[in-house]
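In: Structure, please.
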Amino acid sequence: MVFMMVNFADKSVFGLAADEIRADMGLSATAFGLANSAFFLLFSVAAIAVGLLSDRVRPKWLLLCMAVLWSVAQVPAALGGGLAVLVGSRIVLGAAEGPAYPVAQQTALSFFPNHRRNLPGALVTLGITLGVITAAPGLTWVIGHHGWRAALWVVAAAGAVWALLWAVLGGDGTYRADAPEPPSAESAESAARPPYRRIFGSRTWIGTTVAYFATYWCVALMLVWMPSYLRNGLGHSAAVSGRLVALPWLLGAVVLLGQAALTGWLMRRGVGSRWARGGVGGGLLALGAAACLAFPLADSNAARTALLVVGFGLGGSFASVAVTTIAELAPPARRGGALGTMNAVVTTAGLIAPAVVGKLVDSQGVTGYQTAVLLSGVLLLVGALAALTLIDPARDAAHPSSCA
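Out: Model (predicted):
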């Protein structure tokens, strides 16, 4: 969980310092959006490669290497340099952070059987929210008083401290594929190695990936453009924006824990994952879509801020559902590759979204932000429909050849 907190504190710096970076380097909104998109240039490729590698290498060492690279990647831009140095360091950082979430989840879930994975999966995802909530006020202060490059030194130090602690305290659970003596109930599952094409062609994997893509689109915009919209579009001060930007993440944390509790309660009562995971997750995305699509109807900045918080807070809630669903679908020997590939597809939203919104803001002004919110609502609605109609891991695990 702390690993994911550091991960998203790293990601949040650019959004919190958007105006300062643009002023310092003379960047248009489009150029700034493209610079942020560069972070995801190798993000997806690394997620696939390391996800497949995690089926063969102990995740403990993969997590340690990633955290060390995060800290190293911050240093060139923190020392100085222009746009080329900034973009280059972000590309390296993106490659190191691409596999973080699926490998962190794989590591955590390896300590638990399927029916006990909802809460630990939610807690790892909660690290994303806590990373932004705890980092936003402090990093905003550092940026305001010491400059945005100083904030890079802060997150680099956080990554280095985590790596040191993990080297001493980190480990792997007994439900991983290479465990020497897996529990007897898991033995057959651990030995199963269906072709990846069967997993990727299943309706559950496709539906989960589509729904998770919509969530990641919202996450990317919350990180990159929401602080700027709160300041320049809705008229909030920098200090107020630094606090308000944490609200959708805070709502997401509450929803995340509530979703885990509800899903666990339903599964203990015999409700299948089709409804306990797909139904609950799809319903939350539908509510987020409704808030985003209602955005133009709001007649005040306070109402728009509230809808923004609700829409993106609920819209960003599908991550832990996605991970536990795919962990149920894929046997341990294929879990790392299945999670890593899903994450690679999904995080292309981070490559596309910042650039698209930057272009909208340059061409439409403040109205471009509203267009971005509506577009997010449409994507969330598509994701909700995919979750509600396609997800059924019990069906697809039992009949892996059933494809969309």
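
In: From here on, just use CA atoms for contacts and neighbour counts.
Out: Fine.

In: Could you tell me which residues make contact with Ala96?
Out: The contact partners of Ala96, by Cα atoms under 8 Å, 6 or more residues apart in numbering, come to 43, 46, 66-67, 69-70.

In: could the residues you listed be laid out in a markdown table, adding neighbour count and distance to Asn232?
Out: Formatted as a markdown table, the contacts of Ala96 follow (neighbours: other Cα atoms under 10 Å; distance: Cα to Cα, whole Å):
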| residue | neighbour count | distance to Asn232 |
| --- | --- | --- |
| Phe43 | 27 | 29 |
| Ala46 | 23 | 35 |
| Met66 | 22 | 35 |
| Ala67 | 26 | 34 |
| Leu69 | 19 | 34 |
| Trp70 | 28 | 31 |
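
In: how about the residues you listed in TSV, adding distance to Ala167 and secondary structure?
Out: Formatted as TSV, the contacts of Ala96 follow (distance: Cα to Cα, whole Å; DSSP: H, G, I helix; E, B strand; the rest coil):
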residue	distance to Ala167	secondary structure
Phe43	24	helix
Ala46	22	helix
Met66	12	helix
Ala67	11	helix
Leu69	14	helix
Trp70	15	helix
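
In: so which of the residues you listed comes closest to Ala349?
Out: Nearest to Ala349 out of the contacts of Ala96 is Phe43 (Cα to Cα; 10.8 Å).

In: May I have the secondary structure class of Pro400?
Out: At Pro400 the chain is in coil, as set by DSSP: H, G, I helix; E, B strand; the rest coil.

In: same question, Leu256
Out: Three-state assignment for Leu256 (three-state DSSP): helix.

In: who's in contact with the closest residue to Pro332 other than its chain neighbours?
Out: Excluding its sequence neighbours, the residue lying closest to Pro332 (Cα to Cα, 6 or more residues apart in numbering) is Ala177, at 4.7 Å. For Ala177, the contact set (Cα under 8 Å, 6+ apart) comprises 55, 190-191, 332-333.

In: please give me the structure for this one as well, since I'd like to look at both together:
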Amino acid sequence: MSTGTARERSAAADRQSAVRTQLSEFPVTPGRAWGMTGLVIFLYVVNYADKAVLGIIAQPLARELDMSYSQIGLVGSLFYATYTVGGFLAGPLEKRLTLRWALLALALVWSVVMFPLVVSATFVTLVAGRMLLGFGEGPSAALLHTAMYSWHPPAKRGLPGAFLAGAPSVAKIALAPALTFITVQWGWRAALVSLSLLGLVWMVFWLTGWKEGPYTGRVAQGTDTAPVPTEPSVPWRSIVLTRTFVSCAFMTTVVFALSTVVLTWLPSYFEVGLGYSALQAGSMFALPSTVALILMILSGSVTDRLNARGHTSRVTRIIVPAISVLICGAVLMFLPYIGAPGIAVAVVSVGYGIGTIAYPLVNAAISELCPPQQTAGTMGIFIALMAFGGLITPYVTGVVIDHAATPAEGYATSFQAIGLLGAAAAVLVLLFANPERDRKVIRSEE
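Out: Predicted coordinates for the structure are as follows:
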């Protein structure tokens, strides 16, 4: 036992020495760290706008292509099918390419795959374009988190993680009204073209400004060559079979299911289900995201301070998000019993906003489980599993709406069902997840 302990202490000392050396050669200032984080957030905003645009253009596109609610939902689900498959490629991509070139290549894919639909609008080109977009976006979330984490130590990832997780909210707050206006004024094709141009603008900033940070547990060997790990890797099964990983994956899968319904259906719910105009519905798309952004930044800041004061990750990154999802579920379960449109909008906004607190905090907890150089692979697997929530939820929602007495009833029933699942998943996380315990078990297998 003493030999094993001495070996572990020696390995830990070597890792700390390597990190200190790297930091001395590559100092991190708050301005530089947050500047690089800003570039990552900018890409995530573009990334999420590409996802959200289907919800914004769904009604005019459906009218032009004569699509049913079920077909709209099927397009949404097929996107998340390829998104899930693509998520498993995050680790291999990061091994073969640096973060700089991997994310640049993915952004280029997002910027061009929807052009065939602009040129030839058919149901087939819509499905093909969205599936290719999903495959290209699948690895991005894990790589974006890895890029952001490379500039922040583990104990201080709650707040930057909250800003990154808030990028979807920024996309809906800042870009959704603009895309809605473009769609109403010039048609849905103009909205797709504008997003492609925005992606190209990001590429220019990325190529001229990005550099990987030192908190990856790797020693760089030049600008564009693969870094060398400074910490031993562990078997993947040791990470993904922990109670923390499994229970958190289930909970975030349900939260992700809620997000996919919001992305695919919320503007249609506001317009067709609650009676608002197309412009009002597109603008109100930002309301749940505004609540989510405020709560994510607040929770990220508070939990980082609690970590600095010695609170465990189980408290700050497990109990806090699990309770938030529990509240989210309870709120959404009441939606079918609300008749006033304004109150229904408020319920969806508050429920969604509270539930999304889980994203940055749980992601930070998962990043603690693995050695730093396995972050991209671990997050890729975790986010790919999370994306299973989008495989059938948009389609099932469309089927429910098609068979409901009214569209409003169909939408409300779908939200209620997700609320029930979310509450159950949150209870499981409270019972089983503990990052500190599982990290010790994983490290013992190095």
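
In: quick one: TM-score?
Out: The TM-score (TM-score structural alignment, normalised by the length of the first structure) is 0.94; 396 aligned residues with a Cα RMSD of 1.7 Å.

In: still on that earlier bit, confirm the residue nearest to Pro332 of the first structure sits in a helix?
Out: No - membership of Ala177 of the first structure in a helix is not supported by three-state DSSP, which gives coil.

In: where does it sit relative to Thr208 of the first structure, distance-wise?
Out: 23 Å (Cα to Cα, to the nearest Å).

In: Kindly report the same for Ala344 of the first structure.
Out: Distance, Ala344 of the first structure to Thr208 of the first structure, using Cα to Cα: 13 Å.

In: Please say which of the two ends up with more neighbours.
Out: Set Ala344 of the first structure next to Thr208 and count neighbours by other Cα atoms under 10 Å: Thr208 wins out with 31 against 26.

In: where does the spatially closest residue to the more buried one that is not a sequence neighbour land in three-state SS?
Out: For Thr208 of the first structure, ignoring the flanking residues on the chain, the nearest one in space by Cα to Cα, 6+ apart is Ala322 at 5.7 Å. Secondary structure for Ala322 of the first structure, judged by three-state DSSP, is helix.

In: now the aligned partner of Ala322 of the first structure in the second structure: how far from Phe163 of the second structure?
Out: With TM-score structural alignment as the matching criterion, the partner of Ala322 of the first structure in the second structure is Val362. According to Cα to Cα, Val362 of the second structure and Phe163 of the second structure sit 14 Å apart.

In: do the same with Leu117 of the second structure
Out: For Leu117 of the second structure relative to Phe163 of the second structure (Cα to Cα), the value is 32 Å.

In: Give me the more crowded residue out of these two.
Out: Phe163 (24 against 19).

In: Point me to the helix or strand that includes the more buried one.
Out: Assigning secondary structure by DSSP states H and E places Phe163 of the second structure in helix 158-165.

In: mean shift between that helix and the first structure?
Out: Comparison of helix 158-165 of the second structure with the first structure after fitting gives an average deviation of 1.2 Å (mean Cα distance after the TM-score superposition for the first structure).

In: tell me the contacts of Val366 of the first structure?
Out: Counting by Cα under 8 Å, 6+ apart, Val366 of the first structure makes contact with 229, 232-233.

In: quick one: contacts for the counterpart of Ala58 of the second structure in the first structure?
Out: Using TM-score structural alignment, the partner of Ala58 of the second structure in the first structure is Ala18. Ala18 of the first structure makes contact with 32, 224-225, 227-228 under the criterion Cα under 8 Å, 6+ apart.

In: rerun at 7 Å
Out: By Cα atoms under 7 Å, 6 or more residues apart in numbering, the contact set of Ala18 of the first structure is Ser228.

In: distance of it from Ser54 of the first structure?
Out: The gap separating Ala18 of the first structure from Ser54 of the first structure is 35 Å, by Cα to Cα.

In: for Gly33 of the first structure, same thing?
Out: Gly33 of the first structure sits at a distance of 32 Å from Ser54 of the first structure (criterion: Cα to Cα).

In: With neighbour numbers in mind, choose between those two.
Out: Taking other Cα under 10 Å, Gly33 of the first structure and Ser54 do not tie; Ser54 has more neighbours (27 against 24).

In: So for Ala52 of the second structure, what's the nearest residue that isn't a sequence neighbour?
Out: Per Cα to Cα, 6+ apart, closest to Ala52 of the second structure is Leu263, 5.2 Å.

In: Equivalent analysis for Leu164 of the second structure, please.
Out: Of all residues not flanking Leu164 of the second structure in the chain, Ile41 sits nearest, at 5.4 Å (Cα to Cα, 6+ apart).

In: what about the one you found, which SS state?
Out: Look at Ile41 of the second structure: counting by three-state DSSP, its state is helix.

In: doesn't Ala167 make contact with it?
Out: Yes - the pair Ile41 of the second structure / Ala167 is scored as a contact, 5.9 Å apart, by Cα atoms under 7 Å.

In: so Ala38 of the first structure sits in a helix?
Out: Yes - Ala38 of the first structure forms part of a helix when assessed by three-state DSSP.

In: what residue of the second structure matches up with it?
Out: Using TM-score structural alignment, Ala38 of the first structure pairs with Leu78 in the second structure.

In: Correct me if wrong: that match contacts Gly129.
Out: No - between Leu78 of the second structure and Gly129 there is no contact under Cα under 7 Å: 10.3 Å.

In: Which pair of the contacts of Ala177 of the first structure spans the longest distance?
Out: Distances among the contacts of Ala177 of the first structure were taken as Cα to Cα; the most separated pair is Asp55 and Ala191, at 12.2 Å.

In: if you count what's nearby, which of the two comes out ahead?
Out: Neighbour totals were compared for Asp55 of the first structure and Ala191, and Asp55 leads with 21 against 14 (other Cα under 10 Å).
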